[in-house]
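**Q** Next one to model:
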Amino acid sequence: MTTKRLEAFSDGVLAIIITIMVLEMKVPEGADFTALKPIIPKFISYILSFIYIGIYWNNHHHLFHVIQKVNGKLLWANLFLLFCLSLIPFSTGWMGENHFDKNPVALYGVNLFLCALAFILLEKSSIHYEGENSKLKIALKNYNKESLSLLLYFAGVILSYFIPIMSMLLYAGVALLWLIPDTRIEKTLNT
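**A** Next up is the predicted model:
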């Protein structure tokens, strides 16, 4: 089967995830700017999570530009990714509501770690189904970025119990690493 339905469904789920995140931000009472101060941590959490959802949407889009067909295993791998991403509004809200306390920051890191694992599983399932000579296999010769991301998420989770703000900087650093869509895939598309 082709990838079109999977892509459309995934786009819809990601749009709903972003909508849920923004709906979690309650409008404060009061008309002066000081009324916004209590929601600053939630807004910062929202910005980082919005960027993450955008990164996953962008890389998912690029991934499915080189994938020609899907099977049941790929559909389940994609659903696992969407499940992990669907937990981001919860971990984002908890972290922002509790002003980046250690446990919420750790849970956020675990959530990001699981999302990264799920995306790797989706990539590997796609390569397995499409074959060793597929464009995707050629593009993803190494998993250096993925491995570094997992390492930084893991370090962030551990560090959250000592210096939560450093964990947030690590999470933001991984987002910066992935902000530009995966050039490995773009290079393969242009050859």
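**Q** contacts, neighbours, all on C-alpha from now
**A** Will do.
**Q** Run through the helices of this protein in chain order.
**A** 4-23, 40-66, 72-86, 88-97, 102-130, 135-139, 144-159, 164-178, 183-189 (DSSP state H).
**Q** Mind putting the ones you listed into a markdown table with mean neighbour count?
**A** Conversion of the helices of the chain to a markdown table gives the following (neighbours: other CA atoms under 10 Å):
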| stretch | mean neighbour count |
| --- | --- |
| helix 4-23 | 15 |
| helix 40-66 | 19 |
| helix 72-86 | 18 |
| helix 88-97 | 22 |
| helix 102-130 | 21 |
| helix 135-139 | 19 |
| helix 144-159 | 19 |
| helix 164-178 | 18 |
| helix 183-189 | 15 |
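**Q** next up, for comparison:
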Amino acid sequence: MANREPVVGVERLLLFGDAVFAIAITLLSLDITVPSGLTGRQLNHSLRDLIPSLGAYALSFGVIGVQWLAHHSVLRNAERLDTWLIRIDFVFLATIAALPFPARLLSEYGSTAAATAIYAGSIVLASACTTALALRLRQKPALRKAHVPPDRIRRPVLRSSLIMAVFGTSIPITLASPSLAKYWWLLCIPALRLMDRAARKPDGPDAASAPAQAAGTETSNPPS
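**A** Alright, predicted model coming up:
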């Protein structure tokens, strides 16, 4: 019996994902409030109390932004979907939609190992789903666009794996020090920058042949 074709296409799935990301980011900001009717001194105290919430919001906004870019960078290479891609993507989007909950835990109970570990685990799960999406496309050429080589999917896999490694290794660190685990997350910033810088370096046969192609073009088109 022939396999059933998915009822949605790549563009529809990306649009649905964009809506989920937008809602998740909106929910993050709902916790940033101060009571009404405060005096000046009370307002200053309330604003100081908001610092953990602002930190959790900034961190989660950056994480969701990175995950959104990764989601598009993977699925833009897909020509069509299969059941496994849709299932993995639904788990991924469910994790993103639920991210405001661990973000709130982090802002209110950030000094505890449980809240820190739950937040890190959520990021690990989301990154694992991104990696699974990319690996599925890499293993199933029929799902990829005709012009997409397997190496193009390698970069999203490496980026997601790096995030998984940093946040995953922070979970046991929370048992010793939740604060140290949060500083550990900052390793993602220089590591991703180094990875992007290495990816921009011209290497491989295509880069080596570029000067020769340019020289050949100039030779075949001499100045008049």
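**Q** Tell me which residues touch Ile17 of structure 1, please.
**A** The neighbours of Ile17 of structure 1, taking CA atoms under 8 Å, 6 or more residues apart in numbering as the test, are Leu85, Ser86, Ile88, Pro89.
**Q** Could you rerun that using 7 Å?
**A** When contacts are counted by CA atoms under 7 Å, 6 or more residues apart in numbering, Ile17 of structure 1 touches Ser86, Pro89.
**Q** and the gap between it and Leu85 of structure 1?
**A** Separation of Ile17 of structure 1 from Leu85 of structure 1 (CA to CA, to the nearest Å): 8 Å.
**Q** For Phe33 of structure 1, find the nearest of the helices of structure 1.
**A** Closest to Phe33 of structure 1 of the helices of structure 1, according to CA to CA: helix 40-66, at 11.2 Å.
**Q** Also compute the angle for the closest one relative to helix 72-86, please.
**A** Counting by axes from the mean of the first three to the mean of the last three CA atoms, to 10 degrees, helix 40-66 of structure 1 lies at 160 degrees to helix 72-86.
**Q** Mind reading off the mean deviation between helix 40-66 of structure 1 and structure 2?
**A** With the two structures superposed, helix 40-66 of structure 1 lies on average 1.1 Å from its match in structure 2, counting by mean CA distance after the TM-score superposition for structure 1.
**Q** can you tell me what part of structure 2 that helix aligns to?
**A** Mapping helix 40-66 of structure 1 onto structure 2 (TM-score structural alignment) gives residues 51-77.
**Q** and that stretch, how far from the chain's centre?
**A** 6 Å (CA atoms, centre = their mean, to the nearest Å).
**Q** Distance check, Ser91 of structure 1 against Ser167 of structure 1.
**A** Counting by CA to CA, the gap from Ser91 of structure 1 to Ser167 of structure 1 is 14 Å.
**Q** try Gly156 of structure 1
**A** 4 Å.
**Q** do the same with Asn144 of structure 1
**A** Plainly put, Asn144 of structure 1 is 21 Å away from Ser167 of structure 1 if you go by CA to CA.
**Q** from memory Lys111 of structure 2 sits against Ser177, does it?
**A** Heads up, residue 111 of structure 2 is Ser, not Lys. No - counting by CA atoms under 7 Å, no contact exists between Ser111 of structure 2 and Ser177, whose distance comes to 8.5 Å.
**Q** Distance of the residue minimising distance to the centre of structure 2 relative to Leu75 of structure 2?
**A** Residue closest to the average C-alpha location in structure 2 (CA atoms, centre = their mean): Gln67, at 1.9 Å. Remark: distance between Gln67 of structure 2 and Leu75 of structure 2 (CA to CA) = 12 Å.
**Q** Same check on Gln139 of structure 2?
**A** Here the criterion is CA to CA. By it, Gln139 of structure 2 lies 14 Å from Leu75 of structure 2.
**Q** which bit of structure 1 covers stretch 16-26 of structure 2?
**A** Alignment of stretch 16-26 of structure 2 against structure 1: residues 9-19, by TM-score structural alignment.
**Q** The matching stretch vs structure 2, mean deviation?
**A** For stretch 9-19 of structure 1, the mean distance to aligned residues of structure 2 following superposition is 0.4 Å (mean CA distance after the TM-score superposition for structure 1).
**Q** Can I get the helices of structure 1 in TSV including distance to Ala31 of structure 1?
**A** Below are the helices of structure 1 laid out as TSV (distance: least, CA to CA, whole Å):
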stretch	distance to Ala31 of structure 1
helix 4-23	20
helix 40-66	16
helix 72-86	33
helix 88-97	21
helix 102-130	30
helix 135-139	52
helix 144-159	37
helix 164-178	30
helix 183-189	45
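**Q** Could you point out which of those sits nearest Asp32 of structure 1?
**A** Comparing the helices of structure 1 by CA to CA, helix 40-66 comes nearest, at 14.3 Å.
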